[in-house]
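> give me a model of this one.
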Amino acid sequence: MPIGPQPKGRRGTVEEPYSPLNLRLVLASFGLVVCAVLSVLLLRAGWTVPGWLLAGWAVVALIDIVVVQMRRRARSRAEGGRSHSLFE
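Predicted coordinates:
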């Protein structure tokens, strides 16, 4: 999937829904915080394998946040700075 805005004039259809980037950003941020905190707690408790697995998921959430931010900026540039609700 290319990193860029939705096509101009597209509000989404049933076949091609509009991407809820703001909601995806909130969920990825929540995942990052939860995975990072649980990872630290598990590593301190001596559970190394689950701790490192959760640390890996935290890294994946961080990468997702970066990708979403890049797409949100591209969408903002393409639409002239129009703000969006959480679900669009």
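
> CA only for contacts and neighbour counts going forward, please
Fine.

> buried residues in stretch 70-79?
Judged by neighbour count using 16 or more other C-alpha atoms under 10 Å, the buried positions of stretch 70-79 are 71-72, 74-75.

> which ones among those are found in helices?
Among the buried residues of stretch 70-79, DSSP state H puts 71-72, 74-75 in helices.

> second input sequence below; structure requested for side-by-side comparison:
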Amino acid sequence: MNCFERRTILGLAASLAIASAGLLPDLAAAQDYPTKPVTMLVGYGAGGQTDLVARGAARVLAEQLGQPVNVVNKPGAAVLSPRAN
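This next block holds a predicted model:
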């Protein structure tokens, strides 16, 4: 019986915590993101079909995000790591 009471109390505490997080949306709201221009890397040369699609997608992303999206063509850059630059 003691175990059942402990589970009940823990369940009520968890549901109270979840409900209070839902009632405080200002504290749980995400920050504005992105705050800087976005760079889209394209692994093919400029002027091809992939470049045209990437530039169209960048235009739509810029409207949705409210930040400019720069398209950078790097032929042969299929695998990029943060240290590749």
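
> TM-score of the superposed pair?
The TM-score (TM-score structural alignment, normalised by the length of the second structure) is 0.34; 42 aligned residues with a C-alpha RMSD of 3.2 Å.

> which among the ones in helices among the buried residues of stretch 70-79 of the first structure gets closest to Leu23 of the first structure?
Among those, Arg72 lies closest to Leu23 of the first structure (C-alpha to C-alpha), at 11.4 Å.

> can you pull out the helices in the first structure?
Using DSSP H, the helices of the first structure run over 21-44, 48-78.

> just the second structure next, same as before
Using DSSP H, the helices of the second structure run over 2-23, 25-28, 49-65.

> now distance to Asn73 of the second structure too, for these, in TSV please.
Below are these laid out as TSV (distance: least, C-alpha to C-alpha, whole Å):
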stretch	distance to Asn73 of the second structure
helix 2-23	43
helix 25-28	38
helix 49-65	8
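
> pick the most deeply packed of those.
Most buried of the helices of the second structure, by mean neighbour count (mean count of other C-alpha atoms under 10 Å): helix 49-65, with a mean of 14.

> and that one, what does it pack against?
With contacts taken as 3 or more C-alpha pairs under 8 Å, 6 or more residues apart in numbering; DSSP states H and E, helix 49-65 of the second structure sits against strand 38-42, strand 69-73.

> now, of those, which is deepest in the fold?
Per stretch, and counting mean count of other C-alpha under 10 Å, the top mean among these goes to strand 69-73, which has a mean of 18.

> contacts only, for Arg59 of the second structure.
Arg59 of the second structure is in contact with Val69, counting by C-alpha atoms under 8 Å, 6 or more residues apart in numbering.
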